[in-house]
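1. From the sequence below, what's the structure:
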Amino acid sequence: MGGDAIAAYGALLDGSLALIREASRDARSFDRATVYRAADVWDNNTFPLFRAARARTAWGRERRARTGLRWMSELGPSRREWMVGLLGPEGERLVPPSAGPVGPDRNPDGRVRPGRRRLTADVAGELALDYLLPRAEVRRLRVEVRGERRLTASLELAAPRAYAVEDGSTARHSVTMAVDVDRVTEVVFDSADASGVVLRADADTGSVRLGAGGVLRGDGVHIRLEDRLWYLSRAGRRAQAEAGAAGRAAREARGSREPWGRLSGPARIAAEVLRDAMLHVRGVGHPTSVGVISPQDVCDAFEGAGRSIVASGALRTRGRRDAAFERLVGEWTGRCGGEVDPRAVSREAGLSGPAMLRLARYRAPDEDRPMPQPGEAVLNLAVPSGEDAGAPWRMHVPERCEPARFQLRTEAFRGIGRVVAGDFENGPGALLIARR
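-> So this is what the prediction gives:
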């Protein structure tokens, strides 16, 4: 059927806006990762959409749209799955399959490097042999609620190497070990007890023991290493031998050239307005910014943008197309009503009132830098918008603090209560997140 690809291209934009709207409609069910992902797609895909829409012929629009859909999907299987999910049954036919990797992930010099792996008993054993986990230390921890109940976590560890490098010694600097947990069932953390790590896994769950009493446990636990010398480790040498020396190809790169081409006039202005708006929404990727970004306002301003772009580009003459894109710019900017001033974010002492803890992020002090970096804690809270009990709640980000001690437990994320922080029995400067 003619026009399928270009219609699907526009539908992906409208579907992205619908995802953003639903994921941000109320702070009590805010899904920061979903909002970020849906907005991030349009960093590199907005200009290709406009270029496809403004082709002179229907055949040209379809050809460019197919190229654009292929470019979008080539980022990987998870991107293609996301696109098909938005488009429904027709997506399987319209979105090309992603090219699979042609070999192990490699450095530019052809040496294998570690990929992201699910934590299993075998993986835990390998890591315990190659790294001094009893000396590992927590650098960062982020625990976050996605949607209404899904608790996720990201943990960054500094772990010394246990294997020798070229000069026969062990490397002095620690490597970064990142742990992601898709569904957290338990978290107990105390920054005063954050040295020493034990990795465990069974058929369904995995856990990271932190210090003497800490734990991060859940389903869907994955480990990612940032170790430029991993090929010298036991696991790396085995992977290098299995991969062989033939071919230096890394993971399959995008096969097609970025389909931007030339874009000028009103269409370019419209593309820049839309892309800038999506980049603004993408700012929720920084937990300190969620209190100043209103995804709902952007969704209101650009509602139906995908259909409008496709319809504007299909007009017969260049003059009519340019006029249509000019109208879109006027409509979009008129609905936006001005930019958000980051300085206007609320900084009232919102910790003592009714609230839901949505995110807690901790960064350990770093005394080894030329300019020592203090520890830092960031909270995202869902708080009532006003006196109307039925109104959606809003996100509130208290001022960052530099706690001398940081403690967190799973219970802090359960239900509505009074999130309190202060100098409890742990001494001055301690930040304990609890519910009363």
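2. CA atoms for contacts and neighbours, from now on please.
-> OK.
3. So which bits of the helix or strand hosting Gly125 are buried?
-> Using DSSP states H and E, Gly125 sits within helix 121-130. Of all the residues in helix 121-130, those buried under the rule 16 or more other CA atoms under 10 Å are Val123, Ala124, Leu127, Ala128, Asp130.
4. Let's compare: structure for the following, please.
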Amino acid sequence: MPLRSRHPRTLLAFAALLDSSIDRIAELTADARQSDPEEVHWLANVWDNNTSSLFAAATAPTRWARGCRSRAALRWMADFGAERRAWVAERTAAAGFPVEHFLLPAERGIQHIRDHRGAIDNFMGDLTPEHADDLAAEYDLAAAEVESLRLEAYGAGAVRGTLGLRLPRRYPDDGRARRPFGRLSVQVGTVTAARFDSTDTRGAAIGFTDGELRLRFGRGGLLGGRGASRWLEDDCWHLSPTGRRYTAAHPPEDDPPVVRLRSDGNPVPSGEARTTAGVLHRVMLAIRCTRFHSGAGRIPVHRLATVLTGAGNRILDAGARRGAARDRAFRVLADDWRRRGGVQFDEALRDLFSADPTPAPVPARLRLVSYQTSDPGSDRSAALSLHLAQPPAPEAPWVLRSLDLKTPGPLHLTLDDFHRTAVPDLTPGRLAFGPHLTATGAPEPR
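-> Here you go, the predicted model:
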């Protein structure tokens, strides 16, 4: 008869999720030409609110208490939409500790947000030809203005995209509108066509060809692809014909819960376990920040993830000790992370990074273009960010480099710019990449 593990299976599953997250982040960031910042951000974000719970479960006084704490924490972790629940179920099963049988049923996703009056002012969901017709009937698409564009490569060659539009209303408002237009954000999971000229952004038309989105803007602008969804923000949308029908079919009492209460009281570890949990938490937050422009190219995500490899099992081993031996084991664990991570690991704990992310005149692959116009009604200023994958040395792994420009000038690009290797032409305030992409503006100070 096999010996029973000193750790309950639910706690082993909890630790396996951490190790799976770290291993996947390391895999995704090994070569910047094949990275996926969105998935890295998603994985790191899981551990914003779950790191402390893992340490608390690992240091509970009895095996029964460790099982109860980890079971409650896993149920809460998985109860953040169908994608999170499926990930918890799939990864724990792959590790040999399935937990799906005790997870809560998947909640339907949030499709709308209400304002302080209870009126629906944000709506999200798939974008279909029927929804495009509703938008054309209720908003003046001919007078639409492009406010933002984001194209991001992920994996070996795929590109996702988001286009932001300002849409003047056709329907009458109630006189209390904050602004005379709505904002539409169109997301495309797999972009198959893109052309953009920042000097030609007025007017839009939303159509579909063979099931693929074809969003045209200006005289020659285009964003096309598969897996289209939309987010409409309009504080008067509930007064539109579509909004009235939707509001009538979705009373407030049917809304899914926005805030999920923890059934375990959110216990926190004590002593050196709490300190070490804080170290891991800070590093995960640093990894998450690479999704934002200020972190891209500055945070050595692959190195950080490599240092943390095997963290889940090491946390369980330290937590299984008692008294001074437990504190010593957690102190050794944190010190080992710092020793192996060196200066870069210490910088992650202090949100200070010395790495220079500026692109160099060496071969590169374009990984992201993010452009936004200024908004006179808010403090949002015009900005442009570009991310390039480049090797720091001829035989070194490719890493991310970034260029941020304020008050950007004309921007021209096509989808083809993401599928070529070229040496960027760099001068102060200007970057040219291949035959199509040119970007100008004042460099953002680092």
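5. picking up where we left off before, distance from the helix holding Gly125 of the first structure to the second structure after superposition?
-> Its match in the second structure and helix 121-130 of the first structure itself, once the structures are fitted together, sit a mean 0.9 Å apart by mean CA distance after the TM-score superposition for the first structure.
6. C-terminal to that helix, what's the next element?
-> Helix 121-130 of the first structure is succeeded, C-terminally, by strand 137-146 (DSSP H and E).
7. In the second structure, what stretch matches that next one?
-> Taking TM-score structural alignment as the measure, the second structure aligns residues 145-154 with strand 137-146 of the first structure.
8. compared with the first structure, how much does the matching stretch deviate?
-> Mean deviation for stretch 145-154 of the second structure: 0.9 Å (mean CA distance after the TM-score superposition for the first structure).
9. and that stretch, how far out from the chain's middle?
-> How far stretch 145-154 of the second structure lies from its chain's middle: 15 Å, per CA atoms, centre = their mean, to the nearest Å.
10. Ok, stretch 385-395 of the second structure next?
-> On CA atoms, centre = their mean, the centre of stretch 385-395 of the second structure falls 21 Å from the chain's centre.
11. Over in the second structure, find the residue span stretch 322-335 of the first structure aligns onto.
-> The aligned range for stretch 322-335 of the first structure is 327-340, by TM-score structural alignment.
12. rewinding a little: I'd like the buried residues of helix 121-130 of the first structure laid out as TSV, including distance to Asp43 of the first structure.
-> Below are the buried residues of helix 121-130 of the first structure laid out as TSV (distance: CA to CA, whole Å):
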residue	distance to Asp43 of the first structure
Val123	35
Ala124	37
Leu127	36
Ala128	40
Asp130	39
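13. which one of the residues you listed is nearest Val383 of the first structure?
-> Taking CA to CA as the measure, Val383 of the first structure sits nearest to Ala124 out of the buried residues of helix 121-130 of the first structure, at 40.1 Å.
14. which residue lines up with that closest one in the second structure?
-> So, by TM-score structural alignment, Ala124 of the first structure is matched to Ala132.
15. Does its match touch Ile206 like I think?
-> Yes - with contacts counted by CA atoms under 8 Å, Ala132 of the second structure reaches Ile206, the gap being 6.0 Å.
16. which outside residues touch stretch 305-320 of the second structure?
-> 7, 15-19, 22-23, 25-26, 55, 58-59, 273, 326, 329-330, 333, 337, 340-341 (CA atoms under 8 Å, 6 or more residues apart in numbering).
17. hmm, 6 Å instead?
-> Stretch 305-320 of the second structure has contacts (CA atoms under 6 Å, 6 or more residues apart in numbering) with Ala15, Leu18, Asp19, Ile22, Ala26, Ala58, Thr59, Arg326, Ala329, Phe330, Gly341.
18. Then stretch 361-368 of the first structure?
-> Arg139, Arg140, Leu141, Arg142, Pro372, Gln373, Pro374, Gly375, Glu376, Ala377, Val378.
19. Is Val191 of the second structure in a helix, a strand, or coil?
-> strand (DSSP: H, G, I helix; E, B strand; the rest coil).
20. Tell me the counterpart of it in the first structure.
-> With TM-score structural alignment as the criterion, Val191 of the second structure pairs with Val184.
21. Please list all residues in contact with its match.
-> Contacts here follow CA under 6 Å, 6+ apart; on that basis Val184 of the first structure touches Leu151, Thr152, Arg217, Gly218.
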